[in-house]
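>>> everything below, folded, please.
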Amino acid sequence: MTDTASPAAGNSPDHAEIIDATRHWLTRAVIGLNLCPFAKSVHVKGQIRYAISEATDLEGVLTDLETELRTLAETDPADIDTTLLILPRALADFIDYNDALHFADLLLGQLRLDGTLQIASFHPQYQFEGSEPGDIENYTNRAPYPILHLLREDSIERAVDAFPDAADIYERNQETLRRLGLNGWREWMAKTEPALR
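Next up is the predicted model:
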């Protein structure tokens, strides 16, 4: 696994491209379309850890996930508030990825970190239950690579307190994507400027 939060980590061009694609998605989609009103603050403060897993199977993913969960739990939130564990070589099939989430949650419990941390899911083929693969609403959770997003429960609670309409985010995001449409999404994501709001 490559620790991209450390300046000493030697990023190969391949890793740099992975991080660049992930940051582009974060700034254009997540922040630029305001899909998560909590993301801009931690991005601007440099409190997001980008970790690339070299794992190619579930066992390797869970090993790297354990490392990242422990790291986040043991680190001052002022330094790392949230972690994006990027899986460019594993779980490319969404069904496999979705199945892996069960084991990720089991690991969270085994580490006695449920209630302290939680895991959110993003995938290039993300599909909500009851939706069709091509439905634009799925793009609220589509990222350039499979990602396990590790979040602090305390940070979520503070963010929800600051945004009283937090419960409406899911519906608002789906409406945003419906208005944009697939062609609009592609045009928006093709632009290179950060689109920070």
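
>>> hey, let's count contacts and neighbours off CA atoms from now on
Fine.

>>> contacts for stretch 11-21 next, please.
T2, T4, Y50, I52, P88, P144 (C-alpha atoms under 8 Å, 6 or more residues apart in numbering).

>>> if we use 7 Å, what do you get?
P144 (C-alpha atoms under 7 Å, 6 or more residues apart in numbering).

>>> list the buried residues of it.
H15, I18, I19 (16 or more other C-alpha atoms under 10 Å).

>>> helix/strand/coil for the residue nearest to the spatial centre of the chain?
With distances taken as C-alpha atoms, centre = their mean, the chain has H149 as the residue nearest its mean C-alpha position (4.0 Å). Recorded secondary structure, H149: strand (DSSP: H, G, I helix; E, B strand; the rest coil).

>>> residue contacts, it?
H149 neighbours (C-alpha under 7 Å, 6+ apart): T83, L84, L85, I119, A120, S121.

>>> any idea which of those residues is the one closest to D154?
Ranked by distance to D154 (C-alpha to C-alpha), these are led by I119 at 13.5 Å.

>>> for the closest one, helix, strand, or coil?
Criterion first, three-state DSSP; result for I119: strand.

>>> now it: how far from E175?
24 Å (C-alpha to C-alpha, to the nearest Å).

>>> kindly report the same for R152.
For R152 relative to E175 (C-alpha to C-alpha), the value is 27 Å.

>>> in this structure, mark out all the strands, start to finish.
2-3, 48-52, 82-86, 117-122, 147-152 (DSSP state E).

>>> of those strands, flag the one that's most buried.
strand 82-86 (a mean of 24; mean count of other C-alpha atoms under 10 Å).

>>> excluding chain neighbours, what is closest to L101?
What sits nearest to L101 in space, not counting adjacent residues and going by C-alpha to C-alpha, 6 or more residues apart in numbering, is S121, at 7.9 Å.

>>> one more, please, to line up against the first structure:
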Amino acid sequence: MLLALPLLLAAGSRHRSTIVRHAVAGANDAATDTWHRDAVAATAAWALWIAAVNLCPFARKSLETSDAISYVVTEADNQKAFYAAAVACARDLAAASDVDPTAAIVFLVAPFYEPDDFPAFLRSVEALEDDVMPEASDDAIQIAGFHPAWAFGGVPDDDPLHFEKRAPHPTVSLVLVDGLEHANSAKIAADNERTLSQLGVDAVARAFAGFVSSD
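Here you go, the predicted model:
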């Protein structure tokens, strides 16, 4: 069952009038829907912070473009179900005709899929990117993984850079490749590292703790 619900971002946000599309996979009662809404609220708060500190040059445009962002919460707790949810999101995004392709983004939030095992989640995302997604969407979709315990190899534990890829829940973002035509990934990475270093690990960690506690 797929239940589509509008979500109004928190009052006080500079984007408080933004409406995002919220899709709940498997929601069939009020309690479940409330929990899913909380997961979306935490992810939406995180996305607003990403835009506010400019960690992603596309985030602000996506937030300010009508109907550009969709949040899909899946209850998948195994690889097969997680991949099926990602493929469904990719196909829906590739087929969408009513959203600006340079701003469209889907966040697939999977709270039950490897929430405590980052290496396993990372292996799944890599396989999804390399083997599953190209076949499912004819290379039209690019994905990126995020995890609450994301850690870059060879980077000190207290380096704020890890927060570039941390989200309140295991999450995959899906965007249209056409929308990334002019992206300079090396510059984005360098800018993100500089931004996070300037903010400092304490400030970034406090912000992240707020997203997690809001769930």
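
>>> any idea what the TM-score comes out to?
Remark: TM-score between the superposed chains equals 0.83 [TM-score structural alignment, normalised by the length of structure 1]; 185 aligned residues with a C-alpha RMSD of 2.5 Å.

>>> could you export the buried residues of stretch 11-21 of structure 1 as TSV, including distance to A104 of structure 1?
Shown next, in TSV, are the buried residues of stretch 11-21 of structure 1 (distance: C-alpha to C-alpha, whole Å):
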residue	distance to A104 of structure 1
H15	24
I18	22
I19	22
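
>>> ok, now how distant is the counterpart of G153 of structure 2 in structure 1 from R142 of structure 1?
Under the alignment (TM-score structural alignment), G153 of structure 2 pairs with E129 of structure 1. According to C-alpha to C-alpha, E129 of structure 1 stands 14 Å off from R142 of structure 1.

>>> the two: which has the busier surroundings?
R142 (20 against 8; other C-alpha atoms under 10 Å).

>>> how about stretch 17-33 of structure 1: buried residues?
18-19, 22-33.

>>> which pair of the residues you listed spans the longest distance?
I18 and L33 (21.1 Å).

>>> for structure 2, which helix is longest?
If you go by DSSP state H, structure 2 has its longest helix at helix 30-52.

>>> any idea what sits nearest W25 of structure 1, other than its immediate chain neighbours?
Closest to W25 of structure 1 by C-alpha to C-alpha, 6+ apart is A143, at 6.6 Å.

>>> tell me the contacts of that neighbour?
Applying C-alpha under 7 Å, 6+ apart, the residues near A143 of structure 1 are W25, F122, H123, P124.

>>> okay, these in JSON lines with distance to Q110 of structure 1 next?
Shown next, in JSON lines, are the contacts of A143 of structure 1 (distance: C-alpha to C-alpha, whole Å):
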{"residue": "W25", "distance to Q110 of structure 1": "32"}
{"residue": "F122", "distance to Q110 of structure 1": "23"}
{"residue": "H123", "distance to Q110 of structure 1": "25"}
{"residue": "P124", "distance to Q110 of structure 1": "28"}
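
>>> and for the residue mapped onto A190 of structure 2 from structure 1, the neighbour number?
Alignment note (TM-score structural alignment): A190 of structure 2 maps to E171 of structure 1. E171 of structure 1 has 10 neighbouring residues, counting by other C-alpha under 10 Å.

>>> try G184 of structure 1
Neighbours of G184 of structure 1 (other C-alpha under 10 Å): 13.

>>> please tell me how far it sits from K191 of structure 1.
Counting by C-alpha to C-alpha, the gap from G184 of structure 1 to K191 of structure 1 is 11 Å.

>>> one more: T67 of structure 1?
34 Å.

>>> aligned to C56 of structure 2, what sits in structure 1?
Checking with TM-score structural alignment, C56 of structure 2 has C36 as its match.

>>> against W188 of structure 1, how distant is the residue nearest to that match when sequence neighbours are not counted?
Counting by C-alpha to C-alpha, 6+ apart, C36 of structure 1 lies nearest to V30, which is 5.7 Å off, once chain neighbours are set aside. Distance, V30 of structure 1 to W188 of structure 1, by C-alpha to C-alpha: 12 Å.

>>> before we move on, what about R178 of structure 1?
For R178 of structure 1 relative to W188 of structure 1 (C-alpha to C-alpha), the value is 14 Å.
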